[in-house]
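# below are the sequence and a predicted model; questions follow.
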Amino acid sequence: MSQLKNYLSAAVRIALGAVFIYAAVLKIADPVAFAGSVAAYRILPYFGSYLTAAALPFVELACGLLLVLGYRVRSGALIIGVLNLVFIAALASAIVRGLDIDCGCFKQGGEKTTPWAALARDLLFLAMTWFVLKAEARRGRGPEAGAGPEAPAS
């Protein structure tokens, strides 16, 4: 049973990392469109939308790679968790204000994602992040998870 939990936690970790890598690559490929999506939330000033569009995809890419590679998993998962909380707050704000926007997460010329659908998806990602963090805690790995061999107990 323990082996099954290890496989399941690895699968969730890799899937979550892959999702963030995919989303980051799409945003990096078209930063102007992503800046427009960020601006549609009407939360940040004009320059903030472009700054976010320039920086956020690279944070997502780095964290996704950490999860997929299994290196510093807890750090990558914690950052992804915080990002998801921010995304959830922004989506909730858009819903409350009645904005009919596309979340901007996986924009690739396809159909528009409603704020409600994006909110549900981000809640799922938050649950996956929590699962990864719990799995890392069960394994007894701290913030330096994946940093190298475990130090011998003194």
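Thanks, I have the structure now.
# hey, let's count contacts and neighbours off CA atoms from now on
OK.
# can you pull up the most central residue in this protein?
Central residue check for the chain by Cα atoms, centre = their mean: the C-alpha nearest the mean position is that of residue 80, 4.1 Å away.
# distance between the helix or strand hosting it and the chain's centre?
Mapping residue 80 onto the secondary structure by DSSP states H and E places it in helix 73-96. Relative to the mean C-alpha coordinate of its chain, helix 73-96 is positioned 7 Å out (Cα atoms, centre = their mean, to the nearest Å).
# which strands and helices lie in contact with the helix or strand just after that helix?
Sequence order places helix 115-138 as the next helix or strand after helix 73-96, per DSSP H and E. Using 3 or more Cα pairs under 8 Å, 6 or more residues apart in numbering; DSSP states H and E as the contact definition, the elements that helix 115-138 packs against are helix 2-29, helix 73-96.
# ok, second structure coming up, stack it against the first:
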Amino acid sequence: MAIEDAAVPDAGGAWTKAQPWITTAGRVGLAGVLGYAGWAKVTEPPALQKLAVSSYQILPDSLVAPVGFGLPILELVLAVLLLLGFGTRFTGAFSGLLMIIFIGGIISVWSRGLSIDCGCFGSGGAVEQGQTRYLQEILRDTGFLALAAWITAFPRSKLALDRLLGLYKD
């Protein structure tokens, strides 16, 4: 049984009416964040894309360039899919997984005492000691993770290709 089919208290149909609009707002919000992040990175020179990834000191050198180039494209694709409401549950889940990876990366550099700009919205690289905002970045991405979890759990939404294709019935 899917989560949206579970027994949810519904006083006069309020849940039935509100849930698709809440998910629609979540889709648009998360799409905006991913689209902005992807666009900020994809418009940077490849050297800066690689610097942002290599600053985390997690990946082998052979993966830095592909991740630096591919991550912004992935973010843009997820943004478009969320905005269109296509494959909503899958796209929400994949976006959530991406947020978990981002949170893990930030926790990793914080725990190792590295001082970097996360590069979440472009730029990235080393920064002066004390200029990091790791806790704020983790909390921000946790909020985006919660949004992705909502979209995954309740994918039925308005203005979505999923609905036009009959994947979710009203």
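Cool, the structure landed. Since the model is a prediction, treat every value here as computed from it, not as a measurement.
# quantify their similarity with the TM-score.
Their TM-score after superposition, calculated using TM-score structural alignment, normalised by the length of structure 1, is reported as 0.83; 146 aligned residues with a Cα RMSD of 2.6 Å.
# re earlier: tell me which of the helices and strands packed on helix 115-138 of structure 1 lies nearest to residue 48 of structure 1.
With Cα to Cα, the closest approach to residue 48 of structure 1 among these belongs to helix 73-96: 14.1 Å.
# buried stuff in that closest one?
Using 16 or more other Cα atoms under 10 Å as the burial criterion, the residues of helix 73-96 of structure 1 that qualify are 73-81, 83-85, 87-88, 90-91, 93-95.
# counterpart of residue 12 of structure 1 in structure 2?
Counting by TM-score structural alignment, residue 12 of structure 1 corresponds to residue 26 in structure 2.
# contacting residues for its match?
With contact taken as Cα atoms under 8 Å, 6 or more residues apart in numbering, residue 26 of structure 2 is in contact with 147-148, 150-151.
# go through those and name the one nearest residue 47 of structure 2.
Within the contacts of residue 26 of structure 2, distances to residue 47 of structure 2 taken as Cα to Cα reach their minimum at residue 148, with 30.5 Å.
# alignment lookup: the closest one to structure 1.
Per TM-score structural alignment, the equivalent position to residue 148 of structure 2 in structure 1 is residue 129.
# for its match, what are its contacts?
With contact taken as Cα under 8 Å, 6+ apart, residue 129 of structure 1 is in contact with 13, 16, 77-78, 80-81.
# 7 Å - rerun?
77, 81 (Cα atoms under 7 Å, 6 or more residues apart in numbering).
# distance of it from residue 81 of structure 1?
As defined by Cα to Cα, to the nearest Å, residue 129 of structure 1 lies at a distance of 6 Å from residue 81 of structure 1.
# just the element for the alignment partner in structure 1 of residue 50 of structure 2, please.
Counting by TM-score structural alignment, residue 50 of structure 2 lines up with residue 35 in structure 1. With elements taken from DSSP H and E, the one containing residue 35 of structure 1 is helix 31-40.
# before we move on, the earlier item: can you state the direction angle for the helix holding residue 80 of structure 1 and helix 115-138?
Note on geometry: by axes from the mean of the first three to the mean of the last three Cα atoms, to 10 degrees, helix 73-96 of structure 1 and helix 115-138 are set 160 degrees apart in direction.
# who's in contact with helix 73-96 of structure 1?
Contacts for helix 73-96 of structure 1 (Cα under 7 Å, 6+ apart): 41, 63, 66-67, 115, 119, 122, 126, 129, 133, 136, 143, 145-146.
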